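Student: generate a structure from the sequence data that follows.
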Amino acid sequence: MKKGKSQYDTYCKRILANKIILAWILKYVAEEFVDMDIGQIKECIGTDVQVSEVNVLPGRTNTPGSERIIGESEEDSVPGEGELYYDIRFSIYYARQKQRIKLIINVEAQKEFRPGYSLITRGIFYGARMLSSQKGTEFTGRDYDNIRKVYSIWICMNAPDYIGNAISYYNIQKSDAIPGIPDEKETYDKISVVMICLNPKSEKGNRLTKMLGILLSPRLETGVKIYQLEHEFDIPMENDMGEELNQMCNLSDYVEELGIEKGIEKGIEKHLSQQVKKKLAKGKSVGEIADELEEDEETIRRILKNIE
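Tutor: Model prediction:
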């Protein structure tokens, strides 16, 4: 089951890593691209494509690759901190006042909104790592003005009902205790953490949450997904995306079936344990309990050991 989930996660990241999908995400969450159409944004995405292979050390940026942004699945490695991995990381370029501006983007896919910690705080950490790792590549010495803005975008696929479909931004903003310092946004607008929450039961949302809800749904059949993505959102099935959607849907069915089987097994085990407890309380021996429950004595001893 663990292998099936791992394969499912891999296909999910590969699908999100298609440039057309990344362009959709940036259209709705990055202020730099709000006035551009999806096709224009797609053309702005860089060629720094990684395939979950190269470990990105502090100060290193991405290296060139092919059309799809197949997640570097890399986090800047720091001795003593253990290994963490970006799901997807890439560069994008746009023009501002005749200048070519570069941004560094990270996209993460999560199945739980609160997996024992705050995803928002983790997003801030990822963004901070993307900033600090630029020293020696995007800027050298004290040339801090060349630090590139970073986005860490988190997609939570099973948001709680009280949240529903929602998008929130976490940015640095200027506030004055004593006014007087000029507000030069370009000097501090260097990091943005975006949380995109998806809930299939929620009726609120926008075009992005609807598209992602269809794309990542574990319930919709492949044919339905492809039809809706192509006809409602003008997303062509390029770069084998249709086949990857099919594989992801097949794996979601497999994982669900294994989960159901595992749940049934747990239920049977729990019921058997309760029966053993009752018979043990009546002073019955292991052999008597095994005979009455039609189980072998080894199984009864294992259950008794767990009870103790």
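Student: CA only for contacts and neighbour counts going forward, please
Tutor: Fine.
Student: which residues does the helix or strand harbouring Asn106 contact?
Tutor: Assigned by DSSP states H and E, Asn106 belongs to strand 99-110. With contacts defined as Cα atoms under 8 Å, 6 or more residues apart in numbering, strand 99-110 is touched by 12-13, 86-95, 130, 148-157.
Student: another one to check against the first:
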Amino acid sequence: KTQLAKLIELTNDKAKYDAQVKKILANKAILAWILKTCTNEFSAFSPKEIISCIEGEPEISAISVHATDPDNEDQPDPPKQIQPKKSGEYDTLLYSDESITGSNTEDTGLKEQSIYYDIRFNVRVPTYETRTSIQMIINIEAQLDTYPGYPIEKRAIYYCCRLISAQYGTVFHKSEYGKMRKVYSIWICADPAKKRRNTIKRIRLEQSAVYGSLEDNPMDIDLIQAVIINLGDPHSTENPILRLMGVLLSDTIKVHEKKKIMEDEFHIAMTMELESEVSELCNLSEGVYKRGLSNGLEQGLERGIQGAVELLRESGIDDSTIINNIMKKYQLSLEEAQNYVYAANGKRS
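Tutor: Just a heads-up that it's a prediction; the model follows:
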């Protein structure tokens, strides 16, 4: 196979892996843990309770989401009366084959360029003291590119702003800014720089008094939060979301170990569907790793042969001798060896 063909295969494997990661992250049991550990509003609730707060009919498909009202503002659903769980108090295994609508969901606004969200959904935070509830919009992004060429923080902030601006004409109209919903954009970085591994960063709006005292409602300010989760070795952290995501996206932890950790530590029931998805993710991860390793080794071998040819030529050895030497050393055909040697002279056989 040509180098181009191998790169195309590797790219295709990566695309399948990316899609599978988003599919698993859209599982409600996984989302419940993300919401519990990354949002202030759900920190006191159990994952099972959080699942019931995720709104919408779950689907696993690419859906074009325009600026439509996610629910009826005039007739909100009755808030659920749920008592928060104490820290460490969980229900039995989380059974959920449901996934959120919106892998690669599109948000299109007037005179604004289309944006595709990995996962986007709505939640309603229940209250146990009053008959009111808080509605929020959540975006989950799987950042699998190690060096995208820009700060992830800036992109996360941009996504938050888009989630805010898209509410105009849907969640609120004209000057009804009081109806604006809080948004979260949560980024899971699978392979960050070494110094950032096993860290979580939160970016949010805050106010400070320039002059005088402030008595404003903090909820009127706290409308945007971006969370950057930088994964590392899941065995060297006690943080629950770093461990869960690290185990789930690891390319070295075997399927059976992932299942055991998810059930024993996170009480996520490995249903047939979820088990199949995790197994498929492991297979795709292994395929990407092997193709990438093979591709890298071949590129390294090619550079090594080129370096050997240059070194031999600088030593005054003639081309025919160099060809014979590299044929024996690297087990090349006559044509392959000639191409390496003649390429240095600017000509091919």
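Student: narrow the contacts of strand 99-110 of the first structure to just the buried residues.
Tutor: 12-13, 86-94, 130, 148-157 (16 or more other Cα atoms under 10 Å).
Student: narrow those residues to those in strands?
Tutor: 88-94, 149-156 (DSSP state E).
Student: just the closest of those to Cys197 of the first structure, please.
Tutor: Proximity of those to Cys197 of the first structure (Cα to Cα) peaks at Cys156, which lies at 4.8 Å.
Student: got the contact list for that closest one?
Tutor: Ala109, Gln110, Lys111, Glu112, Phe113, Met195, Ile196, Cys197, Leu198.
Student: could you pick out the buried ones from the residues you listed?
Tutor: Counted by 16+ other Cα under 10 Å, the contacts of Cys156 of the first structure give Ala109, Gln110, Phe113, Met195, Ile196, Cys197, Leu198 as buried.
Student: look up how far Gln99 of the first structure lies from the equivalent of Ala142 of the second structure over in the first structure.
Tutor: Aligned by TM-score structural alignment, Ala142 of the second structure pairs with Ala109 of the first structure. Distance, Ala109 of the first structure to Gln99 of the first structure, by Cα to Cα, to the nearest Å: 32 Å.
Student: re earlier: for the ones in strands among the buried ones among the contacts of strand 99-110 of the first structure, work out which two are farthest apart.
Tutor: Tyr94 and Cys156 (27.5 Å).
Student: now do the SS call for the closest residue in space to Asp296 of the first structure that isn't next to it in sequence.
Tutor: Leaving aside its chain neighbours, Asp296 of the first structure sits nearest to Ala290 (5.6 Å; criterion: Cα to Cα, 6 or more residues apart in numbering). At Ala290 of the first structure, secondary structure determined by DSSP: H, G, I helix; E, B strand; the rest coil is helix.
Student: same check, this time on Ile157 of the second structure
Tutor: Under three-state DSSP, Ile157 of the second structure comes out as helix.
Student: which residue of the first structure sits opposite it in the alignment?
Tutor: Counting by TM-score structural alignment, the partner of Ile157 of the second structure is Ile124.
Student: likewise Ser133 of the second structure?
Tutor: Ser133 of the second structure maps onto Arg100 in the first structure, by TM-score structural alignment.
Student: number of nearby residues for its match?
Tutor: Per other Cα atoms under 10 Å, the neighbour tally for Arg100 of the first structure reads 9.
Student: that one and Trp24 of the first structure: what is the separation?
Tutor: In terms of Cα to Cα, Arg100 of the first structure sits 21 Å off from Trp24 of the first structure.
Student: what's the answer for Ser168 of the first structure, then?
Tutor: 16 Å.
Student: Ile260 of the first structure pairs with which position in the second structure?
Tutor: In the second structure, Ile260 of the first structure lands on Leu293 (TM-score structural alignment).
Student: does that match count as helix, strand or coil?
Tutor: helix.
Student: against Lys258 of the second structure, how distant is it?
Tutor: 23 Å.
Student: ok, now Tyr117 of the second structure?
Tutor: 27 Å.
Student: show me where the first structure has its helices.
Tutor: 2-16, 19-29, 38-44, 119-132, 185-188, 207-215, 222-232, 241-281, 286-293, 297-307 (DSSP state H).
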